[in-house]
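Participant: Prediction below, plus the sequence it came from.
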Amino acid sequence: LRLGVLNTFALAVGFGAVTAVLWEFGEYVTFIRNSPELDTAYTDTLGDLALGLTGSTVAAFVTASFRHRL
């Protein structure tokens, strides 16, 4: 399957974003729902999603840049 640079980049960012959201759902169900940390969970979730998306964007850039070597 041959993908262009933009498609490779978009798939990597999309995978990272979906994975981050699923992780946050799991974290909520497992840890946050009945915890005293519920008051700060919103800020924590936004930070986690921002860092996850940033990381997946960097990884997508690296993957798209070096995909011809793979």
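Facilitator: Thanks, I have it. Given the structure is predicted, the values throughout are model-derived calculations rather than measurements.
Participant: all contacts plus neighbour counts: C-alpha atoms, from now on.
Facilitator: Noted.
Participant: which residues in this structure form helices?
Facilitator: Using DSSP state H, the helices of the chain run over 5-27, 41-65.
Participant: For those, give me JSON lines that also has mean neighbour count and distance to residue 35.
Facilitator: Converted to JSON lines, these look like this (neighbours: other Cα atoms under 10 Å; distance: least, Cα to Cα, whole Å):
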{"stretch": "helix 5-27", "mean neighbour count": "16", "distance to residue 35": "11"}
{"stretch": "helix 41-65", "mean neighbour count": "16", "distance to residue 35": "10"}
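Participant: got another, please set it beside the one above:
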Amino acid sequence: MGDSYSKIAGNRTALFSDGQDLARAASAVADVTKVLNGKVEALVNDAGWSGDAANNFKEDWGKSSAAAAGIV
């Protein structure tokens, strides 16, 4: 590790372990979001759903999906 690593106060082993846990969680969020994006598309398209309600649903999901992607 570089010089900045030696300046970290606290339990470096725990911090490193927590960082690994967060990286795994971010990967899991990305995987779930990808699956849900496909499910949302299928729901809207397969049902032939259209109109304001469908557009609002897709827009709302798009915001949620983008928020999840921001975690990753």
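Facilitator: Alright, I've got the coordinates. Note that the coordinates shown come from a computational prediction; the quantities given were computed from them, not determined experimentally.
Participant: Just the TM-score for the two chains, thanks.
Facilitator: Aligned and superposed, the two chains score 0.52 in TM-score terms (TM-score structural alignment, normalised by the length of structure 1); 50 aligned residues with a Cα RMSD of 2.4 Å.
Participant: follow-up on the earlier one: adding distance to residue 33 of structure 1, write the helices of structure 1 out as a markdown table.
Facilitator: Listed next are the helices of structure 1 as a markdown table, based on distance: least, Cα to Cα, whole Å:
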| stretch | distance to residue 33 of structure 1 |
| --- | --- |
| helix 5-27 | 9 |
| helix 41-65 | 9 |
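Participant: Please name the nearest non-neighbouring residue to the equivalent of residue 29 of structure 2 over in structure 1.
Facilitator: Under the alignment by TM-score structural alignment, residue 29 of structure 2 pairs with residue 16 in structure 1. The shortest distance from residue 16 of structure 1 to any non-neighbouring residue, by Cα to Cα, 6 or more residues apart in numbering, is to residue 56 (5.0 Å).
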